[in-house]
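S.K.: sequence-free structure coming up:
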């Protein structure tokens, strides 16, 4: 499984983000491209230790068993539910969101696994830095595929 902590995979993600256009249309889901970028940035804040969404009751009871979905080799399901605090519904500026996400991806990769937050994922719970690295890559890959890049 690819990890955002590996430079080659970070660079691949950055190239794909750069290929996005303001007019890109989703293959699934309700977010437009700028909202998707903002969502990915908000998600990125969790392992970076900048955001601490609370654990929901469902995650507390089943998150541990579903955890491998986040970092295994299988694609994430389309239209999978998201963390309520990072569901983006308001209008966003595409160019700003694109640059913001790229900066966060680079900062996270450069900080390395040793600086990954120990705060639990709101649904899956406690993750190792290795699991976060794989999960972040997988999450970004999922949303970039959503917009055909």
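M.R.: Thanks, I have it. Keep in mind it's a predicted model, so treat the numbers as computed, not measured. Numbering: from 1, shown residues only.

S.K.: hey, let's count contacts and neighbours off CA atoms from now on
M.R.: Fine.

S.K.: tell me the contacts of the nearest residue to residue 52 once chain neighbours are set aside?
M.R.: Leaving aside its sequence neighbours, residue 52 sits nearest to residue 46 (CA to CA, 6 or more residues apart in numbering; 6.1 Å). Contacts for residue 46 (CA atoms under 8 Å, 6 or more residues apart in numbering) come out as 52-53, 117, 119, 121.

S.K.: residues near the residue lying closest to residue 120 once chain neighbours are set aside, how many?
M.R.: The shortest distance from residue 120 to any non-neighbouring residue, by CA to CA, 6+ apart, is to residue 126 (4.3 Å). Residue 126 is flanked by 17 other residues according to other CA atoms under 10 Å.

S.K.: Below is structure B, check it against A:
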């Protein structure tokens, strides 16, 4: 189990996390790895993270059903330096998890790496680009980076791949 510091406000830590630490942490993940909580399988978790990166890269789209006034107060979460609560339920997943899109965990993980790299490149080249987040609505790359960091950290904890909290 790896130790990865949690500091959503540290942009260098976030970039290192997306480039290297996330993928080092998921190396021991295998199809039979069971979560400490929740209902996702290992591959569902990787594909769920992949989908979030696809949203931020503009390769997938989602509507935000959260009313505008509520979104503003929810965005505070992106800036507070606390991990995503264990019991957080993504409103997009209330109907259940989507079907798997990849043949296996290795293929899904390879796709996640491609999208994470694409996110780093796009965030650097066009930091003001906005794409819709299912909870926060349209957000720019800085807020997407914060969201991805908290989101991925949460799922690494869920699968016991990092220590912390």
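M.R.: Done, it's in. From a predicted model like this one, the values you see are computed outputs, not experimental measurements.

S.K.: that older thread, which one in the second structure is aligned with the residue nearest to residue 52 of the first structure?
M.R.: Under the alignment (TM-score structural alignment), residue 46 of the first structure pairs with residue 55 in the second structure.

S.K.: any idea which element its match lies in?
M.R.: helix 42-56 (DSSP states H and E).

S.K.: Please apply the same query to residue 155 of the second structure.
M.R.: Under the criterion of DSSP H and E, residue 155 of the second structure resides in helix 141-158.

S.K.: neighbouring contacts of that helix?
M.R.: The contact list for helix 141-158 of the second structure (CA under 8 Å, 6+ apart) reads 8-9, 14, 17-18, 22, 25-26, 35-38, 45, 49, 52-53, 56, 78-79, 83-86, 123, 126-130, 162-164.

S.K.: Give the aligned range of that helix in the first structure.
M.R.: Counting by TM-score structural alignment, helix 141-158 of the second structure corresponds to 129-146 in the first structure.

S.K.: That stretch vs the second structure, mean deviation?
M.R.: Superposing on the second structure and averaging over aligned pairs (mean CA distance after the TM-score superposition for the first structure), stretch 129-146 of the first structure comes out at 1.2 Å.

S.K.: Relative to the whole chain's centre, how far out is that stretch?
M.R.: Its chain's C-alpha centre and that of stretch 129-146 of the first structure lie 6 Å apart, by CA atoms, centre = their mean, to the nearest Å.

S.K.: With stretch 107-116 of the second structure instead?
M.R.: 12 Å.

S.K.: That one against the first structure, how far on average?
M.R.: Averaged out, stretch 107-116 of the second structure is 1.3 Å away (mean CA distance after the TM-score superposition for the first structure).

S.K.: Please give me every residue in contact with residue 8 of the second structure.
M.R.: Contacts of residue 8 of the second structure (CA under 8 Å, 6+ apart): 14, 78-82, 146, 149-150.

S.K.: most neighbours, which of those residues?
M.R.: When neighbours are taken as other CA under 10 Å, the top entry among the contacts of residue 8 of the second structure is residue 149 (25 neighbours).
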